[in-house]
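Trainee: structural data only, the sequence is not supplied:
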């Protein structure tokens, strides 16, 4: 769906409290989460405003967001143990 919010708390609702904790207490996680948020915001803005962007650029943004999401999930799972 175009313009869908992929915020971490929506993507991983079971980890919402843990996400907030790591953002406050883990600078690496916080930095990656901030970049993820920036990418998600940029992607949604492009989708909603239908601003022309070349497919390569758009795909690159989405791939970076996906890779960050995977890394953040690994942090959540491993840190929760």
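Mentor: Arrived safely. As the structure is a prediction and not an experimental result, all values here were calculated from the model.

Trainee: only C-alpha atoms for contact and neighbour calcs from this point on.
Mentor: OK.

Trainee: okay, now residue 22: neighbour count?
Mentor: Neighbour count of residue 22, defined by other CA atoms under 10 Å: 17.

Trainee: and if you look at the one 5 residues further on?
Mentor: Using other CA under 10 Å, residue 27 is surrounded by 11 other residues.

Trainee: repeat that for the one 5 residues further on.
Mentor: The number of residues packed near residue 32 is 17, by other CA under 10 Å.

Trainee: go ahead and confirm it touches residue 68.
Mentor: Yes. The pair residue 32 and residue 68 passes the contact test of CA atoms under 8 Å, sitting 6.7 Å apart.

Trainee: then this one, side by side with the first:
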């Protein structure tokens, strides 16, 4: 995710609690979606779509946060 910000992500992950929480939530949702799509966990198509929308919203927040931190650096 966001290869152009890889170094910045490494720098702020663990130091910026808001960013770390967003990043971890995104990864958890990604895994949950994969598990439901692979039928490892139960889930309806509607639930999977809802999770994907939530994951995308968090990804947008992560991107905005990265842009802000990058601009202030």
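Mentor: Sure, I can see it. If you're wondering where the values come from, they're calculated on a predicted model, not measured in any experiment.

Trainee: where does the TM-score land?
Mentor: Comparison of the two superposed chains (TM-score structural alignment, normalised by the length of the second structure) gives a TM-score of 0.84, and 71 aligned residues with a CA RMSD of 1.6 Å.

Trainee: check the second structure and tell me which residue is nearest its centre.
Mentor: For the second structure, residue 26 is the residue whose C-alpha lies nearest the centre (CA atoms, centre = their mean; 2.6 Å).

Trainee: trace that residue over to the first structure, please.
Mentor: Residue 26 of the second structure maps onto residue 36 in the first structure when the alignment is built from TM-score structural alignment.

Trainee: and its match, how far from residue 81 of the first structure?
Mentor: Distance, residue 36 of the first structure to residue 81 of the first structure, using CA to CA, to the nearest Å: 23 Å.

Trainee: show me the contacts for residue 18 of the first structure.
Mentor: 76, 80 (CA atoms under 8 Å, 6 or more residues apart in numbering).

Trainee: please give the element, helix or strand, for it.
Mentor: Taking DSSP states H and E as the criterion, residue 18 of the first structure maps to helix 16-25.

Trainee: give me the mean distance between that helix and the second structure.
Mentor: For helix 16-25 of the first structure, the mean deviation from the second structure after alignment is 1.3 Å (mean CA distance after the TM-score superposition for the first structure).
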